[in-house]
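# Take a look and give me a structure for this.
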Amino acid sequence: MHELILLRHAEALAASAGNADPQRRLSSRGEQEAHAAGKWLASHGSRPDRVLCSPAERTRTTAALALAEFADAPQVQPADEIYDATPGELLALLDQHEDAGTLMLVGHNPGIERLVALLVEGRSDEFRGMPPAGLAVLHLDGPLEPGCARLDAFWSP
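Below you'll find the model as predicted:
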């Protein structure tokens, strides 16, 4: 893997009685944010070869809306382990997909923001925050390990 795109789900509605957290949907603003994230990726030439996504409704919708900006987007692969994952668990998942040229992972905080910190700074406790629909584009040289990445771009709506 040479490029890793980390996308946090866009703004979601608050949890309501009777609905579990994984069923939370995007707000109308969140839908706009997800489209904007996809437009930003497409305009900057960052096209994923493979997309891994948490099974939560808000992440699946974020991925679908963002990828709608690409003419021939890859299929989204659900990955149950992304939901509520630690940076170490996310790193283990990424290890299984090192054959992808550009991999996009759509997930949740705090896992996503801590993964960025772990890969760029070598420590997962040095995270700076990742807003809804925030994107981090990382360049990787060599094996996937703490401190191995360079942050090429960070975008938020």
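# contacts, neighbours, all on C-alpha from now
Fine.
# for this structure, which helix is longest?
In the chain, taking DSSP state H as the definition, the longest helix is helix 28-43.
# quick one: the strands in the protein?
Taking DSSP state E, the strands of the chain run over residues 3-8, 50-53, 76-78, 102-107, 135-140, 149-155.
# what about G18, how many neighbours?
Applying other CA atoms under 10 Å, we find 7 residues neighbouring G18.
# do you know how far it is from S54?
Distance of G18 to S54, computed by CA to CA, to the nearest Å: 21 Å.
# And this one, please, so the two structures can be compared:
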Amino acid sequence: MKTLTLIRHAKSSWDDPSLADFNRPLNKRGRNDAPLMGQIIGTSFSMPDLILCSPSKRTSETIAVIMKKADYEMELLKYEGELYLADTRTILYTLSQLDNQYRHVFVVAHNPGITDCLNQLTGELIDNVPTCGIAQIQLNINAWQEITPYSGHLTFYDIPKNHK
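Down below sits the predicted model:
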């Protein structure tokens, strides 16, 4: 069995129209939601073996705050360029290339890829994983190379709005 935790980045700022999408930082709401969800992750989940993160500013800021709140070691973090605005196919391909020593992996990325990946792996019909939303999926696989649509079931889903 493998465990996958999908995290959508926290709310980002659109205040500076001159910034490239890749460089947009978190806004005030995002800076408030990330520590809240980091605390939930720290108390609800075991430490992952690996954290894969899109290298965009908003995803890297989100995971840095979450890791600090959850007391996770920075050595777990690996930035993957392919995860920037990745679709489901790219996310699944990235996971299928992992070494099987990793049992629990976090993926921190963007929509619509996060929502689509969640739905495709579990058969759920979640319309939209909101910013800083977290979904944990138990995968019925022994090797990452076996990951396919409908190979898992949703075991945890939470969003910042549930705590306001």
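# Need the TM-score between these chains.
Once the chains are overlaid, their TM-score stands at 0.91 when taken by TM-score structural alignment, normalised by the length of the first structure; 154 aligned residues with a CA RMSD of 1.6 Å.
# coming back round to it: redo the strands of the first structure as JSON lines? Include distance to L26 of the first structure and mean neighbour count.
Putting the strands of the first structure into JSON lines (distance: least, CA to CA, whole Å; neighbours: other CA atoms under 10 Å) gives the following:
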{"stretch": "strand 3-8", "distance to L26 of the first structure": "12", "mean neighbour count": "26"}
{"stretch": "strand 50-53", "distance to L26 of the first structure": "15", "mean neighbour count": "22"}
{"stretch": "strand 76-78", "distance to L26 of the first structure": "18", "mean neighbour count": "16"}
{"stretch": "strand 102-107", "distance to L26 of the first structure": "14", "mean neighbour count": "26"}
{"stretch": "strand 135-140", "distance to L26 of the first structure": "17", "mean neighbour count": "22"}
{"stretch": "strand 149-155", "distance to L26 of the first structure": "19", "mean neighbour count": "16"}
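# Compile those into CSV and extend it with columns for distance to R25 of the first structure.
Listed next are the strands of the first structure as CSV, based on distance: least, CA to CA, whole Å:
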stretch, distance to R25 of the first structure
strand 3-8, 14
strand 50-53, 15
strand 76-78, 17
strand 102-107, 14
strand 135-140, 19
strand 149-155, 22
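# R29 of the first structure is nearest to which of those strands?
Across these, the minimum distance to R29 of the first structure, taken as CA to CA, is reached by strand 3-8, at 14.5 Å.
# Contacts made by the closest one with the rest, please.
Contacts with strand 3-8 of the first structure, where a contact means CA atoms under 8 Å, 6 or more residues apart in numbering, come from 48, 59, 101-109, 112, 116, 130-140.
# Now with 6 Å, please.
Outside strand 3-8 of the first structure, the residues within contact range by CA atoms under 6 Å, 6 or more residues apart in numbering are 102-108, 132-140.
# farthest pair in the residues you listed?
Distances among the contacts of strand 3-8 of the first structure were taken as CA to CA; the most separated pair is P132 and L140, at 23.9 Å.
# how deep is T43 of the second structure tucked in, by neighbour count?
Per other CA under 10 Å, the neighbour tally for T43 of the second structure reads 12.
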